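*Asks:* The following comprises the amino acid sequence and a computationally predicted model.
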Amino acid sequence: MSEDMLAQKSEAAAWFRQLRDEIVAAFEALEDSPVQGPLADTDAGRFEVNETTRASDDGSDAGGGLMSVIRGGRVFEKVGVNVSTVYGALGVRAQAAMAARKGLPGMADDPRFWASGISLVAHMQNPHVPAVHMNTRMFWTPHGWWFGGGSDLNPCIEYDEDTAHFHDTQKEHLDPHGLAHYPRLKEWADSYFYIPHRGRARGVGGIFMDDYCTGDWAADFALTQDIGRAFLPAYVPLVERRKDQAWDEADKDAQLIHRGLYAEYNLVYDRGTKFGLETGHDANAVLMSLPPLAKWV
């Protein structure tokens, strides 16, 4: 591995950790803000932070990260913000999946990998506040490197102005990299976050990319950073707008049913969930995205 790539991997891992710290601080500030309604007298939530590890077959160091979770907050019913850097050798199934998706037939000869990224999912107390998902990541093998990630909004009660703000903010951050990026990544998200067995999307979309590599590491990393930078200004104003809005049991019921879609998607289709479990990463961290409560009709 070249010295340049070693430096680039270090820079990417440091950025994902920095973004994690910014999001954790912003979410705790939301928890500290005044809240109206049934949880007004509840203590503000704080992130519980635990180290995570990746299990290797031979017991050698395989990396890990931090899992940060609020459960039962005034604003967040459950939110997890994970950051990790893991490495080692891909197992046989992961090698086959990587070779098929990326056209890398040499994976069996040299299955080393390195991956770093941030992933978050927020499930909210107030049904009018949309749930949200975001992740950005870098992946390396001796056969190539690439980036991935994005964010998507998952309201159970939809508001056109919230959807517009979320998408407009992402477009503003992507346009400096080229006007073709936003429509392409929006279409990618619409396709990726679709639930075939339900015949519908799990939310109102966002942006998404996977296996992204133009050959210009600096440019691709800059795009990935702006996907991450877009998240807080795209999402926090929606929380501030809706967190005190009155809701009833019918609204809560709609929220729990909608969460069923999220659970189904993540357990059946999500590529990140499958990769995390197949490569031995901490199962609690991988499944952090699941909602605390859900229901099916």
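*Replies:* Yes, it's here.

*Asks:* from here on, contacts and neighbour counts on C-alpha atoms
*Replies:* Fine.

*Asks:* helix or strand right after the helix or strand where Gly272 lies?
*Replies:* Take DSSP states H and E as the rule and Gly272 turns out to sit in helix 271-278. Tracing the chain past helix 271-278, the next element assigned as helix or strand by DSSP H and E is helix 283-286.

*Asks:* take the one below as the second:
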Amino acid sequence: MTELFDDQKMRAAAWFRALRDEIVAAFEALEEAQATGPFRDAPAGRFEVSETRRTSEDGADAGGGLMSVMRGGRVFEKVGVNVSTVFGKLNPRAQSAMMARKDMPGMADDPRFWASGISLVAHMQNPHTPAVHLNTRMFWTPHGWWFGGGTDLNPCRPYDADTEAFHGVLKVHCDRHDLSHYPRFKAWADEYFFVPHRGRARGVGGIFFDDHNTGDWEADFAFTQDVGRAFLPAFVPLVERRRDTAWTDEDRAAQLVHRGLYAEYNLLYDRGTKFGLETGHDPAAVLMSMPPLASWP
């Protein structure tokens, strides 16, 4: 059984890395594409890649990953695509940050864990081009395993056509596995990506799932892969459609305020941010999602 789990862990970690490579290449291709907007004469953006390391509370190696960040491009003002594989023991604070799994039986006696995933947040130059988030992950303990993640669109200037197209791609990929997935995970995203103190959603939604374990690892892994595969066909056409739309100072001001909302959510409510900080992962990688500039009314 241990060997089986080791193989599954390796396959999951390899998949997240492959997805990272595909997305990084696609985003750099967007930067290279011919543009007519205000940043057409700027150098095409390139990702800066650095290794991240995690150490346990006693100073031992506990995994790490790659942080890939592009700043000041023609299309992306800031985008990060991170992958990591970390392991060790969960302290009580980290178990609490897990929220839904904090009371898993057995963790008090054997708090070992292993986790791998990809995390992406893109903040765009053009206020008419929506910001976006993607995350998929696998989590393992001696007491159980599960997958989680999702993706959501965060425009400051929403377009109904963009929202419909984004959700349409997600639905197609979800429906390949279970016709109940899209409506259930869309509703979960609407609840999860809500900003309580503002009384509003942070964007136009997407899908979100956690603690996903049907008992069939292969099926659950296949679904998680399809969530990742849906991302580029859901998002890239929106970028190509909006990247050269003319904008005003008013649009830019609205974009910065919307980014403030995004920052509030990630710092106060996002489960991944809390878990990353509580488990001692590289703070620069955990806080990669923060926008380059933001403002508050």
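*Replies:* Yes, it's here. The model shown is predicted, which means the values in this text are computed figures rather than measured ones.

*Asks:* quick one: TM-score?
*Replies:* The TM-score (TM-score structural alignment, normalised by the length of structure 1) is 0.98; 297 aligned residues with a C-alpha RMSD of 1.1 Å.

*Asks:* so how far does the helix holding Gly272 of structure 1 sit from its counterpart in structure 2?
*Replies:* Compared with structure 2 after fitting, helix 271-278 of structure 1 has a mean deviation of 0.2 Å; criterion: mean C-alpha distance after the TM-score superposition for structure 1.

*Asks:* Show me what the host helix or strand of Leu261 of structure 1 packs onto, helices and strands only.
*Replies:* Using DSSP H and E, Leu261 of structure 1 sits in helix 249-268. Using 3 or more C-alpha pairs under 8 Å, 6 or more residues apart in numbering; DSSP states H and E, no helix or strand is in contact with helix 249-268 of structure 1.

*Asks:* how about it, which residues of structure 2 does it hit?
*Replies:* The aligned range for helix 249-268 of structure 1 in structure 2 is 249-268, by TM-score structural alignment.

*Asks:* One more: stretch 4-15 of structure 1?
*Replies:* So stretch 4-15 of structure 1 sits over residues 4-15 in structure 2, by TM-score structural alignment.

*Asks:* superposed on structure 1, where does that stretch end up, distance-wise?
*Replies:* Looks like 0.4 Å for stretch 4-15 of structure 2 (mean C-alpha distance after the TM-score superposition for structure 1).

*Asks:* before we move on, what about stretch 221-229 of structure 2?
*Replies:* Mean for stretch 221-229 of structure 2 is 0.4 Å (mean C-alpha distance after the TM-score superposition for structure 1).

*Asks:* which residue ranges form the strands in the stretch 51-200 of structure 2?
*Replies:* With DSSP state E, counting those that start in this stretch as the criterion, the stretch 51-200 of structure 2 has strands at 61-71, 76-89, 112-124, 131-141, 144-154, 194-195, 200-201.

*Asks:* who's in contact with the nearest residue to Val132 of structure 2 once chain neighbours are set aside?
*Replies:* Nearest residue to Val132 of structure 2 in three dimensions, chain neighbours excluded: Leu153, at 4.7 Å (C-alpha to C-alpha, 6 or more residues apart in numbering). Counting by C-alpha atoms under 8 Å, 6 or more residues apart in numbering, Leu153 of structure 2 makes contact with Pro130, Ala131, Val132, His133, Thr163, Phe166, Gly203, Val204, Gly205, Gly206.

*Asks:* quick check, nearest of those to His173 of structure 2?
*Replies:* Phe166 (11.4 Å; C-alpha to C-alpha).

*Asks:* From Val172 of structure 2, how far off is the closest one?
*Replies:* For Phe166 of structure 2, the distance to Val172 of structure 2 equals 10 Å [C-alpha to C-alpha, to the nearest Å].

*Asks:* Compare those two and say which is more crowded by neighbours.
*Replies:* For the pair Phe166 of structure 2 and Val172, the greater number of neighbours falls to Phe166 (26 against 14), based on other C-alpha atoms under 10 Å.

*Asks:* The more buried one and Pro237 touch, don't they?
*Replies:* No: applying C-alpha atoms under 8 Å as the test, Phe166 of structure 2 and Pro237 come out as separate, 9.1 Å apart.

*Asks:* Between strand 112-124 and the lengthiest helix in structure 1, find me the angle.
*Replies:* In structure 1, assigned by DSSP state H, the helix with the most residues is helix 3-32. Interaxial angle of helix 3-32 of structure 1 relative to strand 112-124 (axes from the mean of the first three to the mean of the last three C-alpha atoms, to 10 degrees): 10 degrees.

*Asks:* Arg198 of structure 2 and Glu264 of structure 2, how far apart?
*Replies:* 10 Å.

*Asks:* quick one: which of those two has more around it?
*Replies:* Neighbour count, other C-alpha under 10 Å: between Arg198 of structure 2 and Glu264, Glu264 has more, with 17 against 11.

*Asks:* quick one, what contacts that one?
*Replies:* Contacts of Glu264 of structure 2 (C-alpha under 8 Å, 6+ apart): none.

*Asks:* shouldn't Thr224 of structure 1 be in contact with Trp146?
*Replies:* No: Thr224 of structure 1 is beyond contact range of Trp146, at 10.4 Å (criterion: C-alpha under 8 Å).

*Asks:* out of those two, which sits in the more crowded spot?
*Replies:* Counted by other C-alpha under 10 Å, Thr224 of structure 1 and Trp146 do not tie: Thr224 has more neighbours, with 23 against 19.

*Asks:* returning to what we had before: report the mean deviation for the helix holding Leu261 of structure 1 after fitting onto structure 2.
*Replies:* Once superposed with structure 2, the aligned residues differ from helix 249-268 of structure 1 by a mean of 0.5 Å; criterion: mean C-alpha distance after the TM-score superposition for structure 1.

*Asks:* so that helix versus strand 144-154, what angle?
*Replies:* Using the same axes, to 10 degrees: helix 249-268 of structure 1 against strand 144-154 is 160 degrees.

*Asks:* what's the spacing between the match of stretch 4-15 of structure 1 and its chain's center?
*Replies:* 20 Å (C-alpha atoms, centre = their mean, to the nearest Å).

*Asks:* Quick check: nearest residue in space to Gly65 of structure 2, chain neighbours excluded?
*Replies:* Ser84 (3.9 Å).

*Asks:* ok, the one you found - contacts?
*Replies:* Gly63, Gly64, Gly65, Leu66, Ala115, Ser116, Gly117, Ile118.

*Asks:* Redo those as CSV? Include neighbour count and distance to Phe76 of structure 2.
*Replies:* What follows is those, written out as CSV (neighbours: other C-alpha atoms under 10 Å; distance: C-alpha to C-alpha, whole Å):
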residue, neighbour count, distance to Phe76 of structure 2
Gly63, 19, 29
Gly64, 20, 25
Gly65, 22, 22
Leu66, 19, 19
Ala115, 21, 29
Ser116, 26, 26
Gly117, 25, 22
Ile118, 26, 19
